[in-house]
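Sequence first, predicted coordinates after that:
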Amino acid sequence: MSYPLLVVTAVAAEAEAVRAGADPAHVVVEAVGVGPAAAAAGTARLLATGDYRAVISAGIAGGFAGRAPVGATVIGVRSICADLGAESPGGFLPIEELGFGTSLVSADPGLIEAMTTALPHAVTGDVLTLSTVTGTAATAVRLAEAFPGAVAEAMEGFGVAMAAGRTPFAELRTISNPVGPRDRAAWRLKEAIAALSTASAALWTTCG
């Protein structure tokens, strides 16, 4: 028996974009809410009430300058909770340095291979999960320096990854805006949603 693939998004518009290219017989798509807590709770509920062969966190995101331009499709090889830790006089201390756990989940290698095959022009790298997304140039620079492998930031991936547990996990994003000052006029939300639908159609042909 072949179990379906579970794709979780934050909001309904993202879910609709993914569904547009998905085969409902092989892919289940649900919007679970914004932020890591809602994403984790919603994903856990879905995994507890159904059998799925893998779970993908999908949606739009901000892209780091010089790494993932607006309009790009991103495949997250690692999901990192970039604000999980503590402040200190010397700067931010990640949860690992406090000895309380991990802020990083690696995506499933098999899923990454299938996704990069289906989307050969996608940018691959780390995707940061933040409860408060970046709104200043200073924060963008700090994050880029602290996470040199980061190509994008969003708000759900780490939560989905933690809920997935032993279920294979990966993250798929399309870039609507650069990470940094919040210039809503420069955001390309409709284009990013359309790109998510296009990426999904190509992806499910291989992974669905």
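Arrived safely. Numbers count the residues shown, from 1 in each chain.

Could you use CA atoms for every contact and neighbour count after this?
Noted.

helix, strand or coil for the residue lying farthest from the centre of the chain?
Relative to the mean C-alpha coordinate of the chain, counting by Cα atoms, centre = their mean, the farthest residue is Pro89 (30.7 Å). Three-state assignment for Pro89 (DSSP: H, G, I helix; E, B strand; the rest coil): coil.

Would you mind measuring from it to Ser176?
Relative to Ser176, Pro89 is positioned 34 Å away (Cα to Cα, to the nearest Å).

how about the helices of this structure, start to end?
Secondary structure of the chain (DSSP state H): helices located at 12-20, 36-48, 95-98, 109-118, 137-146, 157-164, 189-207.

Comparison target below:
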Amino acid sequence: MELQAEEGRLIAAAGPGRVLVATAVPVERDAVAAGLPAARAGGEAPLDVITVGVGPASAAAATAAALTAAALRDRPYDLVVSAGIGGGFQPDAPVGSLVVADEVVAADLGAETEDGFLPVTELGFGTVRHRPPGELVRRVTEATGARAGAVLTVSTVTGTAARAAALRERHPTALAEAMEGFGVAEAAAAQGVPVLEIRAVSNPVGPRDRDAWRIPDALAALTEAFGKLAPVLEGWNRHDR
């Protein structure tokens, strides 16, 4: 596959359309790019894969910068995809499986009180969730076999069974946990661009048992997924909600 390096990003061709794929770290970027079709002769690549850093703040800043730069070049993006590996809530999202978000949720943005956690929306501020286009989510699940459910964005990765249980109680449809999706979604929403989040499960959400992590398997699943996703993403019309 032909890849072009430009300002710290890898660009791979997948056909017509303009899609930005935001990953946290280079190994995720490379896994996504490895699944994309070989670059076609002539023309610019319509599917750009970038690294945006770890955590929602870094992801939001880098995604916003990429969207703004593209708009200023008069080549705006039609879709932003947050992609990478993450933790899966057991038993619904086993290690090695693929999850697509039907909700991108900021799970720990709020306040701890004596009565429990309050999301920031209940404090009278902002938002804590973004909903990807339902038709696109359906097409992704059909193409890849992924399960659809909420993907939680956290600033602190879950490391105990008690916190995993508390998150699942607050978010019964949650399938996965990661650290960048909500930041990417906030940047996309600010510019009116739809968002999608895709996670390959590398470990169970809960106690940090490094022996149970399967990062290479999750990266391989991400590569396989994007091999199937390229025609779905390039063929999707942003008005198909």
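Happy to help now that I have it. Quick caveat: nothing in here was measured; it's all calculated off a predicted structure.

picking up where we left off before, do you know which of the helices of structure 1 lies nearest Ile80 of structure 1?
Of all the helices of structure 1, helix 157-164 sits nearest to Ile80 of structure 1, with 6.1 Å by Cα to Cα.

I would like the range of structure 2 that aligns with that closest one, please.
Aligning helix 157-164 of structure 1 against structure 2 (TM-score structural alignment) gives residues 181-188.

Just want the most central residue of structure 2.
Geometric middle of structure 2 (Cα atoms, centre = their mean) lands on Ser82, at 2.6 Å.

Quick one: map that residue onto structure 1.
Using TM-score structural alignment, Ser82 of structure 2 sits opposite Ser57 in structure 1.

Ok, Pro231 of structure 2 next?
The equivalent of Pro231 of structure 2 in structure 1 is Thr205 (alignment by TM-score structural alignment).

Could you do Val128 of structure 2 as well?
Checking TM-score structural alignment: Val128 of structure 2 goes with Ser103.

so that match sits right up against Glu96, yeah?
Yes. Using Cα atoms under 8 Å, Ser103 of structure 1 is in contact with Glu96, at 7.0 Å.

So which of the two has more stuff around it?
Using other Cα atoms under 10 Å as the criterion, Ser103 of structure 1 and Glu96 rank with Ser103 on top: 19 against 13.

Quick check: the gap between the more buried one and Pro94 of structure 1.
Separation of Ser103 of structure 1 from Pro94 of structure 1 (Cα to Cα) stands at 7 Å.

And Gly125 of structure 1, by the same measure?
From Gly125 of structure 1 to Pro94 of structure 1 the distance is 19 Å (Cα to Cα).

how close does the aligned partner of Ser88 of structure 1 in structure 2 sit to Pro119 of structure 2?
The alignment partner of Ser88 of structure 1 in structure 2, by TM-score structural alignment, is Thr113. According to Cα to Cα, Thr113 of structure 2 and Pro119 of structure 2 sit 11 Å apart.

what about the two, which has more around it?
Remark: of Thr113 of structure 2 and Pro119, Pro119 carries more neighbours, 19 against 8, as counted by other Cα under 10 Å.

tell me the contacts of the nearest residue to the match of Val128 of structure 2 once chain neighbours are set aside?
Nearest non-adjacent residue to Ser103 of structure 1, counting by Cα to Cα, 6 or more residues apart in numbering: Cys81, 5.0 Å away. By Cα atoms under 8 Å, 6 or more residues apart in numbering, the residues touching Cys81 of structure 1 are 103-104, 128-130, 158.

can we see that at 10 Å?
36, 94-95, 102-105, 127-131, 153-159 (Cα atoms under 10 Å, 6 or more residues apart in numbering).

sorry, back to before: what's the most buried one of the helices of structure 1?
Per residue and on average, the most neighbours among the helices of structure 1 fall to helix 157-164, with a mean of 27 (mean count of other Cα atoms under 10 Å).

That helix vs structure 2, mean deviation?
For helix 157-164 of structure 1, the mean distance to aligned residues of structure 2 following superposition is 0.3 Å (mean Cα distance after the TM-score superposition for structure 1).

Give the residues shared as contacts by Ser103 and Glu96 of structure 1.
Jointly contacting Ser103 of structure 1 and Glu96 under the rule Cα under 10 Å, 6+ apart are 84-85.

doesn't Val195 make contact with the residue nearest to the centre of structure 2?
Yes. Counting by Cα atoms under 10 Å, Val195 is a contact partner of Ser82 of structure 2 at 7.5 Å.

Next, show the common contact partners of those two.
Joint contacts of Ser82 of structure 2 and Val195 (Cα under 10 Å, 6+ apart) are 20-21, 101, 104, 181-182, 184-185.

Closest to Phe89 of structure 2 out of those residues?
Looking across the shared contacts of Ser82 and Val195 of structure 2 and measuring by Cα to Cα, the closest to Phe89 of structure 2 is Ala101, at 13.4 Å.

how many neighbours does the nearest residue to Asp108 of structure 2 once chain neighbours are set aside have?
The shortest distance from Asp108 of structure 2 to any non-neighbouring residue, by Cα to Cα, 6+ apart, is to Val154 (5.8 Å). Close neighbours of Val154 of structure 2, defined as other Cα under 10 Å, add up to 20.

try the one 5 residues further on
Gly159 of structure 2 has 14 neighbours, counted by other Cα under 10 Å.

That one matches what in structure 1?
By TM-score structural alignment, Gly159 of structure 2 lines up with Gly135.
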